[in-house]
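Engineer: structure of the sequence below:
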Amino acid sequence: MTVALVFLGFALFLVSGSPIVWAMAAGIILALSAGDLQMPAAWLAQQTLRGADSISLAAIPLFLLAGELMNRGGLTRHIMGIAESLFGRMRGGLGLVNVATAFVYGGITGSATADTGAIAKIMIPAMEARGYGRAFAAAVTAASGTLGIIVPPSVVLILYGVLTNTSIGGLFVAGVVPGVLLAASFMVTAYIVGVREKFPRLERPLQARQLRIDLVYALPALLMPVLVLASIVLGYATTTEAAALSVLYAWVAGALIYRELSWRDLVPAMIEAVVTTGAVMIIMAVATPFGWILTFEQVPHSVAEWIAAVQAGPSMTILMIILALAFVGLWMDLGPAIIILAPILVPIAKAAGFDPYQIGMIFTVTLGLGLFTPPVGTNIFVVCNVGQVGIGAVSRRLVPFWIATFIVIGLLAAFPGLSSWLPGIMGY
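Structural biologist: A predicted model of the protein is given here:
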């Protein structure tokens, strides 16, 4: 009865067009009012406050601020320069440049939407000016923008770690190989499409001197995710401390090395980081009583018993989880989807024998598919707005990237070492 009321209130408010966080709150309040929980109203306030009271969550505004500072400090342009020197001469090379830029940039901002918006403003006009179709330019930007959720540092992995009590440092390390694998699959896809459709390429020969110049200019930007990850893995800093160091590094790089970041940029960057953080934190806060009710009513246990009753082995169990994640990702944003599904599905996957880091990578990549899949893929909305192109045209161009993502998800499910090998070496 209580669980039914929770989901009834959630569904009604969601259908009415309310933000997801208020829909979750409505379900909780309905369950408290009409259900059999017998909890005082003060319980909701206490649980909500507890949801935002985690030191690990303090890393989120700091990583977002670092990303804002690096973006305003000219980071994207320098990363794109070295990527174009390396891949621009291949057929459809700017598609590969787009993916390579997103891969490095995602390791700095940690936010898929921020990555997509920043890269779209530069790459879509640049690709169109060189003869690429606007829909393809928008599609590869929307797909590659999801690399920011898996390449460390990632805001999504921080949320997942807090929700499932998984080491955030371990998740960051675990995201390296899957992140490289996903980026490589997107680059291969862009190259195949480029060859098939005879997209243009740079005709000038590779110049070693220009490559060295581009590398020198891009080096401070390229080093930032490496330094952040190294400080955590080597034990010099916690995740939150590493996030604070990334802010300091971003300011030094933007203001003193690139000399494109002024004091006037600090306040707008802080405002943007605070606004994004507020949206994340309020969902995390309300998610705590929401998840508590599901756990108290033994929803994960009931779902696990149902799977056991149909005698689903490990392979069928993970397949069912992947299909559930892919379906929910079509209709719900990444953060709320993890918040709602993690307490239910993660214990089931663990009981089936899957490694915690493997589960985290499967969760992240599969739900990330929803970011560039209609009808509510936020990355699609971003690129369509920037590129002034229709959702239908972009969606048709995204089909090869959907296939590439499912192949990567299959590899992550079939080969646990892709996710757990590096954390094991690093002692996580």
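
Engineer: C-alpha only now, for contacts and for neighbours.
Structural biologist: OK.

Engineer: pull the contacting residues for Leu94.
Structural biologist: Listed by CA atoms under 8 Å, 6 or more residues apart in numbering, the contact set of Leu94 reads 84, 87-88, 127, 201.

Engineer: Pro178: which of the residues you listed is nearest?
Structural biologist: Distance to Pro178, by CA to CA, is smallest for Phe87 among the contacts of Leu94, at 21.3 Å.

Engineer: and the furthest pair within the contacts of Leu94?
Structural biologist: Across the contacts of Leu94 (CA to CA), the longest gap, 13.6 Å, separates Phe87 and Met127.

Engineer: ok, back up a step: can I get the contacts of Leu94 in a markdown table with secondary structure, neighbour count and distance to Leu44?
Structural biologist: Converted to a markdown table, those look like this (DSSP: H, G, I helix; E, B strand; the rest coil; neighbours: other CA atoms under 10 Å; distance: CA to CA, whole Å):
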| residue | secondary structure | neighbour count | distance to Leu44 |
| --- | --- | --- | --- |
| Glu84 | helix | 23 | 52 |
| Phe87 | helix | 21 | 53 |
| Gly88 | coil | 22 | 55 |
| Met127 | helix | 22 | 50 |
| Arg201 | coil | 18 | 58 |
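
Engineer: reformat those residues as TSV; add distance to Leu49.
Structural biologist: As requested, those are arranged in TSV below (distance: CA to CA, whole Å):
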residue	distance to Leu49
Glu84	47
Phe87	49
Gly88	50
Met127	46
Arg201	54
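
Engineer: and which of those residues is nearest to Ser420?
Structural biologist: Distances from Ser420 to the contacts of Leu94, taken as CA to CA, are shortest for Phe87 (30.4 Å).

Engineer: ok, the nearest residue to the closest one once chain neighbours are set aside to Thr405 distance?
Structural biologist: With CA to CA, 6 or more residues apart in numbering as the criterion, Phe87 has its nearest non-adjacent residue at 5.3 Å, and that residue is Gly93. In this view, Gly93 and Thr405 are 20 Å apart by CA to CA, to the nearest Å.

Engineer: kindly report the same for Pro40.
Structural biologist: For Pro40 relative to Thr405 (CA to CA), the value is 45 Å.

Engineer: between these two, which is the more surrounded one?
Structural biologist: Thr405 (22 against 10; other CA atoms under 10 Å).

Engineer: residue contacts, the more buried one?
Structural biologist: If you count contacts by CA under 8 Å, 6+ apart, Thr405 has them with 182, 185, 365-366, 369.

Engineer: can you do 7 Å?
Structural biologist: Listed by CA atoms under 7 Å, 6 or more residues apart in numbering, the contact partners of Thr405 are Leu182.

Engineer: please give the structure of this sequence too, so both can be compared:
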Amino acid sequence: MIWVALAFFGLLFLGMPVGFALGIAGLVGIFDMGGGRFLMMAPDRMFAGLDLFPFLAMPFFILAGEIMNRSGITTNLVLFASTLVGWMRGGMAHSNMLASVMFAGITGAATADAAAFGNTLVPAMVKQGYTKPFACAVTAAGSIIGPTIPPSTLMVIYGSLMGVSIAGLFAAGIVPGLLICAICMAVIAALGKRLNLPKAEGGPKLREILYAFRKSILALVLPVFILGSILGGIATPTEAASIAVAYALAIGGLVYRNLTFQDLYEMCVRTVRITGVIFLIIASASILGWWMTFNQIPQAVANGFLALSSDPNMIIAMIIALLLFIGLFMDINATLIILAPVLAPLTLKIGMDPVHAGIMIVLALNISLMTPPVGACLFVLASVTKEKIENITRSLWPFLLAEVAVLILVSYWEDMTLAVPRWLGF
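Structural biologist: Just a heads-up that it's a prediction; the model follows:
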């Protein structure tokens, strides 16, 4: 075990991509178990790790988001959000957060949200008088709503690996995602006067709201259609994702008519790159995961936690602290694949519902997307806006603390978290 840990963390320290570091660490583990003849198992484990039908949903959801973003539908969603809350103090910041909720039902990816709004809303906010670090912080805080409100690629991975209902996870993500939006808007309102955030003149105008709603109705229908088909049992997540791609192509190509074949090529290339990175991590982690299972490491970790405390509330607190800490330094997909088989049995031992435990783990890892030093959303925003990560981080702390508070609430209040899944029969 020591050699595996040294190999993994040593390679990460040297700058090797996490997917390769996971695979090599797994090879070290199985070589130590049985020598060179055990290495023949590696290709089989990599294939078995990817041989799950629900994984097909990921590239389809990513491509649907790319199409919707490239076709300009994002702009219409922002316009609609702005007409609803743009009249408040800090209206553009509130609009950013509300648009993240709408965008979440399309992409399910935090980095897509950060890139889209980093290119559009951040410059608009700066032009209206917001500081660039604060505008980036609002965008980063709202971006994690994307993988919390369904569809969510992280929930697809967790549900596939742990045998938990993906539809149930999707349903359970709705309330936490809306809570994140509400508490972040409360933070913006609380900071409004102290930071002298801009305020528009006049209140909401019904004519403008109806006009913006009409322009964005086609985009607003898509999340309802995706969730309705999955939660209603009409389609699997994979089928719903493929239908979403067809719908997005029809809207972008036939209604808006602003997609070219060059756009389609670039979107497909980007989708393949994103999917390839995730699948490489999953395949490599499957080798390490098999080694951990064979050596009963998940059981040892569970017993170690239970030896420290038998109080379920204390164990939940330790799980949250562990996920947030590791999320500071590791890719969340790799963290999920490594730790889910370790932590899931522990949550079952303390009596947590599998869907409730899954949402807690996914939400904790989503928050890691906006924490330095390796938060993916911070890097995306820094790249898009040319703002320093340390400046964004300084403005991000109020939102980060607020979202950790939501995580704690979701983790300890099971009835609230599972209200929607239970209502839908999951």
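
Engineer: where does the TM-score land?
Structural biologist: Overlay of the two chains. TM-score (TM-score structural alignment, normalised by the length of structure 2): 0.97; 426 aligned residues with a CA RMSD of 1.4 Å.

Engineer: hang on, the earlier thing: tell me which residue of structure 2 matches up with the residue nearest to Phe87 of structure 1.
Structural biologist: In structure 2, the residue matched to Gly93 of structure 1 (TM-score structural alignment) is Gly91.

Engineer: likewise Gln298 of structure 1?
Structural biologist: Matched by TM-score structural alignment, Gln298 of structure 1 corresponds to Gln296 in structure 2.

Engineer: residues near its match, how many?
Structural biologist: Neighbour number of Gln296 of structure 2 under other CA under 10 Å is 12.

Engineer: before we move on, what about Pro125 of structure 1?
Structural biologist: The tally of other residues near Pro125 of structure 1 (other CA under 10 Å) stands at 16.

Engineer: which element, helix or strand, includes it?
Structural biologist: According to DSSP states H and E, Pro125 of structure 1 maps onto helix 112-129.

Engineer: and that helix, how far from structure 2 on average?
Structural biologist: Compared with structure 2 after fitting, helix 112-129 of structure 1 has a mean deviation of 0.6 Å; criterion: mean CA distance after the TM-score superposition for structure 1.

Engineer: how far away from the center of its chain is the next helix-or-strand element following that helix?
Structural biologist: Once helix 112-129 of structure 1 ends, the next helix or strand along the chain (criterion: DSSP H and E) is helix 134-144. Relative to its parent chain, helix 134-144 of structure 1 has a centroid offset of 17 Å by CA atoms, centre = their mean, to the nearest Å.

Engineer: after superposition, how close is helix 134-144 of structure 1 to structure 2?
Structural biologist: Mean deviation of helix 134-144 of structure 1 relative to structure 2 after superposition (mean CA distance after the TM-score superposition for structure 1): 0.7 Å.

Engineer: structure 2: matching residues for that helix?
Structural biologist: By TM-score structural alignment, helix 134-144 of structure 1 lines up with residues 132-142 in structure 2.

Engineer: buried ones in that stretch, by neighbour count?
Structural biologist: 132-142 (16 or more other CA atoms under 10 Å).

Engineer: angle of the helix holding Pro125 of structure 1 against helix 134-144?
Structural biologist: 150 degrees (axes from the mean of the first three to the mean of the last three CA atoms, to 10 degrees).

Engineer: grab the nearest non-local neighbour of Ala138 of structure 1.
Structural biologist: Distance criterion CA to CA, 6+ apart; nearest residue to Ala138 of structure 1, sequence neighbours excluded, is Val383 at 5.4 Å.

Engineer: quick check, central residue of structure 2?
Structural biologist: Against the mean C-alpha coordinate of structure 2, by CA atoms, centre = their mean, the closest residue is Pro147 at 2.9 Å.

Engineer: ok, it - contacts?
Structural biologist: Per CA under 7 Å, 6+ apart, neighbours of Pro147 of structure 2: 104, 108-110, 153-154, 366.

Engineer: list the contacts of the nearest residue to it once chain neighbours are set aside.
Structural biologist: Closest residue to Pro147 of structure 2 apart from its sequence neighbours, by CA to CA, 6+ apart: Gly108 at 4.5 Å. By CA under 7 Å, 6+ apart, Gly108 of structure 2 lies in contact with 146-147, 150-153.

Engineer: may I ask which two of the residues you listed are separated the most?
Structural biologist: Using CA to CA, the pair of these lying farthest apart is Gly146 and Thr153, separated by 9.8 Å.

Engineer: higher neighbour count, these two?
Structural biologist: The neighbour comparison of Gly146 of structure 2 against Thr153 (other CA under 10 Å) goes to Gly146, with 28 against 23.

Engineer: how much space between that one and Ala25 of structure 2?
Structural biologist: Gly146 of structure 2 is 32 Å from Ala25 of structure 2, by CA to CA.

Engineer: and Gly254 of structure 1, what pairs with it in structure 2?
Structural biologist: Checking with TM-score structural alignment, Gly254 of structure 1 has Gly252 as its match.

Engineer: look at the nearest residue to its match once chain neighbours are set aside and say how many residues are nearby.
Structural biologist: In space, and not counting its chain neighbours, Gly252 of structure 2 is closest to Ser71: 5.1 Å by CA to CA, 6+ apart. Ser71 of structure 2: 22 surrounding residues under other CA under 10 Å.

Engineer: state the distance from the equivalent of Ser71 of structure 2 over in structure 1 to Ala269 of structure 1.
Structural biologist: Using TM-score structural alignment, the partner of Ser71 of structure 2 in structure 1 is Gly73. Taking CA to CA as the measure, Gly73 of structure 1 falls 11 Å from Ala269 of structure 1.

Engineer: re earlier: tell me if I am right that the residue nearest to the centre of structure 2 is in a strand.
Structural biologist: No. Applying DSSP: H, G, I helix; E, B strand; the rest coil, one finds Pro147 of structure 2 to be coil, outside a strand.
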